[in-house]
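> Below is the sequence, then the predicted model.
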Amino acid sequence: MDLTLIVVLVIALALFFDFTNGFHDTANAMATPIATGAIKPKAAVALAAVLNLVGAFLSTEVAKTISGGIIKEGGDSGVQIMPAMIFAGLMGAVVWNMLTWLLGLPSSSSHALFGGLIGAAIVGAGFGVIDYGVLMSKVLLPALVAPVIAGTSAYLCTKLAYSVTKRQAGLSSPKRGGFRYGQIFSSSLVALAHGTNDAQKTMGVITLTLVASGLQDAGTGPHFWVIAACALAIALGTYTGGWRIIRTMGSGLTDVKPAQGFAAETSTAAAILASSHLGFALSTTQVASGSVIGSGLGRKGAEVRWGTAGRIALGWLFTLPAAGLIGAAAAALAHFGNIGLGIVAVLGIGSLLVIWVLSRRELVGHANAISDVDVSGAAVNIPTKKQRRKAARAKANEAAKANKVSQAAPVNEANEEVK
């Protein structure tokens, strides 16, 4: 296949992945303000799209991590991945991303991308093409540390928010209405951070393709047209595709109060923006999920549903290797030249069409449209006021029954003595 044609195909597929990333992840930023009524759904999606567009222009450090870090560009090492292998890796990422979206499985678009590219790169150029030091320091270690830091920060912020605004003498209820409007700011910050981190991953892939094909010098960052195209793709994905997830978010799957949501979103944005500045290729879904769980635990009466938390962890754990296997299989087919690439393209497009048809036929609900962050919120059980009152009544009834039994025991013993 002509080199120019394969480069064009890779760029097109990369931008499509960026588009899917927009509606797969970014809508999470606006979940809580929609649920609490702070902002209307249409306005929330439009705001998230604009901020993703702006955020993509703020930094290119993550793009450089991908284009010249995880997969070696060549140079002194003599190792180079070809555009056909990048195409195969992207196909693995896109197919896994769409499949998990359809099934409602907790996953990371970022790790799907890394897995697909790594699997294809190993098949195409051997294990030496991966810079494992960069993979560990810029991807795997932040994936473990960032959600914990964000969750701890959200926990402390939630505790502080509820402590500062606790019920005062003479007031019937604590005054926390201001947090509802503060969520507009904090959610906007998350959307901005998402554009800053996730759009750069696609920039890095396109830059890697241009370097591998000899159209760009190794060690250079993304061109302006690459930045602009990726920014536009993720923004369009956010605006046009987010409704499937937004519907689920607005249905109250998790009981997120304004103060709790404000703390979670602020912690998420801070972690992602700091990581983007340092060039860490984070999963924004994982960071946001960690913040939601942390903020949930910060509310009084919360408890962790460890079964749900374990399912989330398994979803995160399997995403990178599963996408890697798909990318590796696609790369193996691509070794057969133009025929192999054609088969990869046909199978990939066919899979996407099947997924799209299934998504249109099935009703939007918990089973096939649940947000990744909502799944994480479900790992924290926060009893409602009604549930707490019911539990208190049940406890009081048990205590009363126990008291009656204890009082009746001496009478029965006295009767036995008379007999």
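The structure has been received and is ready for your questions.
> going forward, measure contacts between C-alpha atoms and count neighbours the same way
Fine.
> what about the helices in the stretch 201-350 of the chain?
224-241, 243-249, 258-278, 284-298, 306-334, 338-361 (DSSP state H, counting those that start in this stretch).
> Let me see the contact set for the spatially most central residue of the chain.
Of all residues in the chain, the one closest to the mean position by C-alpha atoms, centre = their mean is Thr285, 1.7 Å from it. Residues counted as contacts of Thr285 (C-alpha atoms under 8 Å, 6 or more residues apart in numbering) are Asp25, Asn28, Ser107, Ser108, Asp372, Val373.
> and with 7 Å instead?
For Thr285, the contact set (C-alpha atoms under 7 Å, 6 or more residues apart in numbering) comprises Asp25, Ser108, Asp372, Val373.
> Out of those, list just those in helices.
Using DSSP state H, Asp25, Asp372, Val373 are the members of those that sit in helices.
> Can I get those in CSV including neighbour count?
Output for the ones in helices among the contacts of Thr285, formatted as CSV (neighbours: other C-alpha atoms under 10 Å):
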residue, neighbour count
Asp25, 29
Asp372, 27
Val373, 28
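> Below is structure B, check it against A:
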Amino acid sequence: MGIALIGLIVIVALALAFDFINGFHDTANAIATSVATKVLTPAQAIAMAAVMNIVGALTGTAVAKTIATDIVPQQYATLELVGAAILSAILWNLYTWWKGLPSSSSHALIFSLVGAGVAAGGWGIIIPKGVTKTLTGLFTSPLLGFVVPILLMALLSWLVLRWLRPRVVTRTFRWAQIFSAAFMAFSHGGNDAQKTMGIITFALSAYAGAAYDHVPLWVILSAATAMGLGTATGGWRIIKTMGFKVVDLKPVDGFVAETSAALIIETASRLGIPVSTTHTISASIMGVGTTKGFKKVKWQVAGRIVTAWFTTIPICIALGWVIHKVILLLGV
């Protein structure tokens, strides 16, 4: 077995480890509101999210192709570059998980790839189109995540809620929220697992010395499985932040937040835009909270979340750059 092949195997293992960590780091995206409203127990919610993450991950590869071809040109792909990007993203994911901060695994990986790419060939090799597409998703998904649930809640109030007794509303939306949580988990798998598919495909092009214009089936299946297994392990620190520390939620609130976020994420997946499921559902929870009044949202906690959003980009670019330089220095 050659050194290059061993390197590729290590990279694939690291990528799947990142996918696994992404699963337990982002479990809260799909289930925090369901747990907070007591519609599902943590065990029930995690099991459902794991299954739906896998199903969602098998539904497309548009985002994977963006990662594999539109951030760093495949002719510049090396195993050192890919390894640096993945290690950087893993370190940031573990740190933010430890701190209980719902940061973006997606943007951690993408901007770690940017940093490693800059270390390898300078800013000139970074493809503006792909970075612009990512930044567009970065800013528009939380904005839509905040606005859409406010509009959806207003529509529900006008069409349904004002005619029903509070007890009936709670009972009805307890059931509806199970489906919205499943939809959220499905959309999460459909967007986030594709990042790992893309980075593995990028590594395959580095190993083969040729461009890959498709995502192999084994890559799709392994990424979907790794994310599902990661989700099944939970991620209680971030679940507590998302579900209990931002705003007091009721089943109808959880339904609106999850449905809004899932629609936005699913649309982005079909367009090949790598968005942050964390950013989107966090903003949706805040949006729902404002329909109860601005004082109902714990803006100090929300501020910590927003800070994590915007520190991810520069920190991961720097981490990716540094780790790439260290790998070359050590001759790994």
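Structure's in. What do you need? These numbers come from a predicted model, not from an experiment.
> quick one: which of the ones in helices among the contacts of Thr285 of structure 1 is nearest Lys401 of structure 1?
Taking C-alpha to C-alpha as the measure, Lys401 of structure 1 lies nearest Val373 of these, at 42.8 Å.
> The closest one reaches Val287, doesn't it?
No. Judged on C-alpha atoms under 7 Å, Val373 of structure 1 makes no contact with Val287 at a distance of 9.2 Å.
> Enumerate every residue touching the residue nearest to Lys133 of structure 2 when sequence neighbours are not counted.
Leaving aside its chain neighbours, Lys133 of structure 2 sits nearest to Ile273 (6.3 Å; criterion: C-alpha to C-alpha, 6 or more residues apart in numbering). Neighbour list for Ile273 of structure 2: Val63, Lys133, Thr134, Gly137 [criterion: C-alpha under 7 Å, 6+ apart].
> redo that, cut-off 8 Å
Shown in contact with Ile273 of structure 2 (C-alpha under 8 Å, 6+ apart): Ala62, Val63, Thr66, Lys133, Thr134, Gly137.
> To which residue of structure 1 is it aligned?
In structure 1, the residue paired with Ile273 of structure 2 is Phe280, using TM-score structural alignment.
> do you know how far that match is from Trp356 of structure 1?
Remark: distance between Phe280 of structure 1 and Trp356 of structure 1 (C-alpha to C-alpha, to the nearest Å) = 32 Å.
> Figure out the helix or strand that Ile184 of structure 1 lives in.
Element membership for Ile184 of structure 1 (DSSP states H and E) is helix 178-212.
> ok, average deviation of that helix from structure 2?
On superposition with structure 2, the mean distance recorded for helix 178-212 of structure 1 (mean C-alpha distance after the TM-score superposition for structure 1) is 0.4 Å.
> Then stretch 228-236 of structure 1?
Overlaying structure 2 shows stretch 228-236 of structure 1 at a mean distance of 0.3 Å from the equivalent residues (mean C-alpha distance after the TM-score superposition for structure 1).
> Give me the residues contacting that stretch.
15-16, 18-22, 48-57, 195, 199-200, 202-203.
> Tell me how far the residue nearest to the centre of structure 1 lies from Ala271 of structure 1.
For Thr285 of structure 1, the distance to Ala271 of structure 1 equals 12 Å [C-alpha to C-alpha].
> Which residues are in contact with each of the two?
Common neighbours of Thr285 of structure 1 and Ala271, counting by C-alpha under 8 Å, 6+ apart, are absent.
> contacting residues for Ile71 of structure 1?
Ile81, Ile118, Ala121, Val129, Ile130, Asp131.
> and of the residues you listed, the nearest to Ala396 of structure 1?
Using C-alpha to C-alpha, Ile118 comes nearest to Ala396 of structure 1 of the contacts of Ile71 of structure 1, at 58.9 Å.
> hang on, the earlier thing: quick one: the contacts of Ile273 of structure 2 as CSV, columns for secondary structure too.
Shown next, in CSV, are those (DSSP: H, G, I helix; E, B strand; the rest coil):
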residue, secondary structure
Ala62, helix
Val63, helix
Thr66, helix
Lys133, helix
Thr134, helix
Gly137, helix
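> Generate JSON lines for these, with distance to Ala154 of structure 2 as supplementary columns.
Below are those laid out as JSON lines (distance: C-alpha to C-alpha, whole Å):
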{"residue": "Ala62", "distance to Ala154 of structure 2": "33"}
{"residue": "Val63", "distance to Ala154 of structure 2": "32"}
{"residue": "Thr66", "distance to Ala154 of structure 2": "36"}
{"residue": "Lys133", "distance to Ala154 of structure 2": "31"}
{"residue": "Thr134", "distance to Ala154 of structure 2": "30"}
{"residue": "Gly137", "distance to Ala154 of structure 2": "25"}
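> just to revisit the earlier point, nearest to Asn415 of structure 1, of the contacts of Ile71 of structure 1?
The nearest member of the contacts of Ile71 of structure 1 to Asn415 of structure 1, counting by C-alpha to C-alpha, is Ile118 at 81.7 Å.
> Looking at structure 2, name the residue matched to the closest one.
In structure 2, Ile118 of structure 1 lines up with Val114, judged by TM-score structural alignment.
> Skip the chain neighbours and tell me the closest residue to its match.
Ile317 (6.1 Å).
> how many neighbours does Thr172 of structure 2 have?
13 (other C-alpha atoms under 10 Å).
> Kindly provide the distance from it to Ile9 of structure 2.
Distance, Thr172 of structure 2 to Ile9 of structure 2, using C-alpha to C-alpha: 49 Å.
> before we move on, back to that, which members of the contacts of stretch 228-236 of structure 1 are classed as buried?
Buried subset of those (neighbour count, 16 or more other C-alpha atoms under 10 Å): 15-16, 18-22, 48-57, 195, 199-200, 202-203.
> in the superposed pair, what's the mean gap between the helix or strand hosting Ala48 of structure 1 and structure 2?
Under the criterion of DSSP H and E, Ala48 of structure 1 resides in helix 41-55. Taking mean C-alpha distance after the TM-score superposition for structure 1, the mean distance separating helix 41-55 of structure 1 from the aligned residues in structure 2 is 0.9 Å.
> what helices or strands is that helix leaning on?
With contacts defined as 3 or more C-alpha pairs under 8 Å, 6 or more residues apart in numbering; DSSP states H and E, helix 41-55 of structure 1 has these neighbours: helix 178-212, helix 224-241.
> and the ones you listed, which is most packed in?
With neighbours defined as mean count of other C-alpha atoms under 10 Å, the helices and strands packed on helix 41-55 of structure 1 peak in mean count at helix 178-212, which reaches a mean of 27.
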